[in-house]
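> Based on what follows, work out the 3D shape:
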Amino acid sequence: MILATTVQLVYWWGVFARLAFYDPAREKVGLPGSPQEGASVLICARNEAANLRDNLPHILEQAYSGPWEVIVIDDASTDGTAAVLEQLQQQYSRLRVLRIAEKTFPGKKHALAQGIAAARYEHLFFTDADCRPASGQWLSCMAAALLKTPETEIALGYAPMRREAGWGGRLLNGWARFETAQTAIQYFSFALSGWPYMGVGRNLAWKKS
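Here you go, the predicted model:
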């Protein structure tokens, strides 16, 4: 029993210590300033008018020196999503909108496939309408991670939940933030150990080919 417990502890230490002592600066991962190639940012949205109005400008104003575009796939929205996107297109020339007239498939897999097919660039970056990047360097940092080596095919990012004000939903929000952080610790640790098994669509990048 003691031996089995010791083996387990050593194993888990070996996995999670990789993240605990990981230094992105030393590894030169996710540091802006790397050569920046063409990038397509894809966002699936269904009835997300308010979130797009609040968050999409923060995506569209990223500091990225290479050619890039933002594609929003309007997945048969019935609210004011189309009007919000039309207004933003007048302000941002890099914004492209792909509209799906009728919702024929559950989930967003079909809509996402349409967006990927329409993307102009090889390097694809994914987030959600209710997400806001932490800074104007998000796209540059994710691109630098994806372009670290020719063999790199996927870049995993962290997408924490925002803290909510007020006492009403604070307990539920706190638990959700804890679960989000715990999940990220797990998939980052296993990825650094050479066993990647998942990422989150709110902050993810891969190469189209």
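
> When you work out contacts or count neighbours from here on, use the C-alpha atoms and nothing else.
Will do.

> Strands of the chain, start to end?
Applying DSSP state E to the chain gives strands spanning 39-45, 68-75, 95-100, 123-128, 154-156, 204-207.

> Minimum distance to residue 195: which of these has it?
strand 154-156 (12.8 Å; C-alpha to C-alpha).

> circling back: could the strands of the chain go into a markdown table alongside distance to residue 109 and mean neighbour count?
A markdown table is the format used below for those (distance: least, C-alpha to C-alpha, whole Å; neighbours: other C-alpha atoms under 10 Å):
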| stretch | distance to residue 109 | mean neighbour count |
| --- | --- | --- |
| strand 39-45 | 9 | 24 |
| strand 68-75 | 10 | 23 |
| strand 95-100 | 13 | 18 |
| strand 123-128 | 13 | 22 |
| strand 154-156 | 18 | 21 |
| strand 204-207 | 15 | 21 |
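
> Could I get the full set of helices for the protein?
Assigned by DSSP state H, the helices in the chain fall at 2-20, 24-27, 49-60, 81-91, 109-118, 138-146, 170-192.

> Dump those to TSV, plus distance to residue 75 and mean neighbour count.
As requested, the helices of the chain are exported to TSV (distance: least, C-alpha to C-alpha, whole Å; neighbours: other C-alpha under 10 Å):
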stretch	distance to residue 75	mean neighbour count
helix 2-20	37	13
helix 24-27	36	9
helix 49-60	12	18
helix 81-91	10	15
helix 109-118	6	16
helix 138-146	24	24
helix 170-192	26	16
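
> Figure out which of the strands of the chain is closest to residue 7.
Of all these, strand 154-156 sits nearest to residue 7, with 29.0 Å by C-alpha to C-alpha.

> Alongside the first, I'd like the structure of this one:
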Amino acid sequence: MWTAAGSLLTWLWLLLCQGFFWRTDVRLPPRREPDAWPSVCVVVPARDEAAVLPDALPSLLGQDYPGRAEVLLVDDGSTDGTGELARELARRHGGLPLTVDSPGEPPTGWTGKLWAVRHGIGLARARDPEYLLLTDADIAHAPDSLRELVAAARTGGFDVVSQMARLRVESTWERLVVPAFVYFFAQLYPFRRIGRKGTRTAAAAGGCVLLRAEAADRARIPDAIRHAVIDDVALARAVKGSGGRVWLGLADRVDSVRPYPRLGDLWRMVSRSAYAQLRHNLLLLAGTVAGLALVYLVPPVAVVTGLATGNAAAAVAGASAWLVMTGTYVPMLRYYRQPLWLAPLLPFTAFLYLLMTVDSAVQHYRGRGAAWKGRTYARPDAVPDES
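Down below sits the predicted model:
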């Protein structure tokens, strides 16, 4: 009964005191078109992305942007013809100018993506843009996406404007896991707090990050975060820590085209970085597992055991916590246009995430942690620092 009551109190606190994380109305802030449109370089790191590039790259090349803009695709050692396919798509679709280049293998201390981003930013500096749009090779943008991002940044005085791309939700496992992924992210980093002056909360979504070039120089992006596996959050922290302003919200017409049809695909997506999020700390892992159990697993267990043993107080407390949990998940399901009967299943999905987090730690200590597309990254304190 007392454990269930603790879970209920935790949910009431999350409902009212965690930045209203469960609301999904944080979209691009008010904006007006500037008198003069600044120049933009779009940097796209890509490694073995031939399968998704035809659905994403043409959307960037076809941006309806009034100012000067071009796309820089950095082919990060692909073996599937990503670079040549990008050139062919540019020839076929036209639109913004496209440059394809390769940085070579990343040196020790760099993740592959950030090494590619560094190379892309280096290419961009020769064009002297005012803004950089960092976007992934699996992200499709509406034709006015760049225009809207720049207008929002100029109007609000933001150094970073980032949108959480709407992830693909078609298979059964995607329906169970993907909306919860964004829900948990918003719970950790409430979007309302990120954009508010005077707060320390900082995060971005790596699929769509408009970054002021001057702010990137001031925050030493990406050199200052070169070993970060969760590079989007690290980027936002670096910019905010150097005095910049950051905004993050949900996207309306920025979509990920990458499929995750099987549970194993989603499992790898989460487990590759979960333990890095916990700073490779066993105490934080233990606390996270205990917290997930208290918040998400105790309510249904309390209902079942309370009814089975005749402990009405435990059943009522558990049911109340479960009801609040379910209610806070409904807006995210609506955002993803999913049936609301999935909301009471959130404890099951949270249990999957608990197992993924534990597996992330196990893979780390087996030497296979933070592995992605053929590369495995050491934890930051194992990497020699560079001045």
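
> How alike are these chains, TM-score-wise?
Taking TM-score structural alignment, normalised by the length of the first structure as the basis, the two superposed chains have a TM-score of 0.79; 198 aligned residues with a C-alpha RMSD of 3.1 Å.

> Dump the helices of the first structure into JSON lines; add distance to residue 154 of the first structure as well.
As requested, these are exported to JSON lines (distance: least, C-alpha to C-alpha, whole Å):
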{"stretch": "helix 2-20", "distance to residue 154 of the first structure": "18"}
{"stretch": "helix 24-27", "distance to residue 154 of the first structure": "16"}
{"stretch": "helix 49-60", "distance to residue 154 of the first structure": "20"}
{"stretch": "helix 81-91", "distance to residue 154 of the first structure": "29"}
{"stretch": "helix 109-118", "distance to residue 154 of the first structure": "15"}
{"stretch": "helix 138-146", "distance to residue 154 of the first structure": "6"}
{"stretch": "helix 170-192", "distance to residue 154 of the first structure": "11"}
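
> closest to residue 36 of the first structure out of these?
Closest approach to residue 36 of the first structure among these (C-alpha to C-alpha): helix 138-146, 6.9 Å.

> how big is the offset of the closest one relative to the second structure?
Helix 138-146 of the first structure, aligned to the second structure and superposed, deviates on average by 1.2 Å (mean C-alpha distance after the TM-score superposition for the first structure).

> Onto which residues of the second structure does that helix map?
Helix 138-146 of the first structure corresponds to residues 145-153 of the second structure when matched by TM-score structural alignment.

> Redo the strands of the first structure as a markdown table? Include distance to residue 110 of the first structure.
Putting the strands of the first structure into a markdown table (distance: least, C-alpha to C-alpha, whole Å) gives the following:
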| stretch | distance to residue 110 of the first structure |
| --- | --- |
| strand 39-45 | 10 |
| strand 68-75 | 9 |
| strand 95-100 | 10 |
| strand 123-128 | 15 |
| strand 154-156 | 21 |
| strand 204-207 | 18 |
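
> and residue 144 of the first structure, which of those is closest to it?
Using C-alpha to C-alpha as the measure, strand 154-156 is the one of the strands of the first structure that comes nearest residue 144 of the first structure, at 9.2 Å.

> The closest one vs the second structure, average distance?
Here the mean offset of strand 154-156 of the first structure against the second structure after fitting is 1.5 Å, by mean C-alpha distance after the TM-score superposition for the first structure.

> so what does that strand touch, helix or strand wise?
The contact analysis (3 or more C-alpha pairs under 8 Å, 6 or more residues apart in numbering; DSSP states H and E) places strand 154-156 of the first structure against helix 138-146, strand 204-207.

> Now distance to residue 63 of the first structure too, for the ones you listed, in a markdown table please.
Listed next are these as a markdown table, based on distance: least, C-alpha to C-alpha, whole Å:
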| stretch | distance to residue 63 of the first structure |
| --- | --- |
| helix 138-146 | 7 |
| strand 204-207 | 17 |
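
> Residue in the second structure paired with residue 163 of the first structure?
Residue 163 of the first structure maps onto residue 169 in the second structure, by TM-score structural alignment.

> Tell me the spacing between the closest residue in space to its match that isn't next to it in sequence and residue 9 of the second structure.
Leaving aside its sequence neighbours, residue 169 of the second structure sits nearest to residue 175 (C-alpha to C-alpha, 6 or more residues apart in numbering; 5.4 Å). Per C-alpha to C-alpha, to the nearest Å, residue 175 of the second structure is found 29 Å from residue 9 of the second structure.

> Good, wrapping up.
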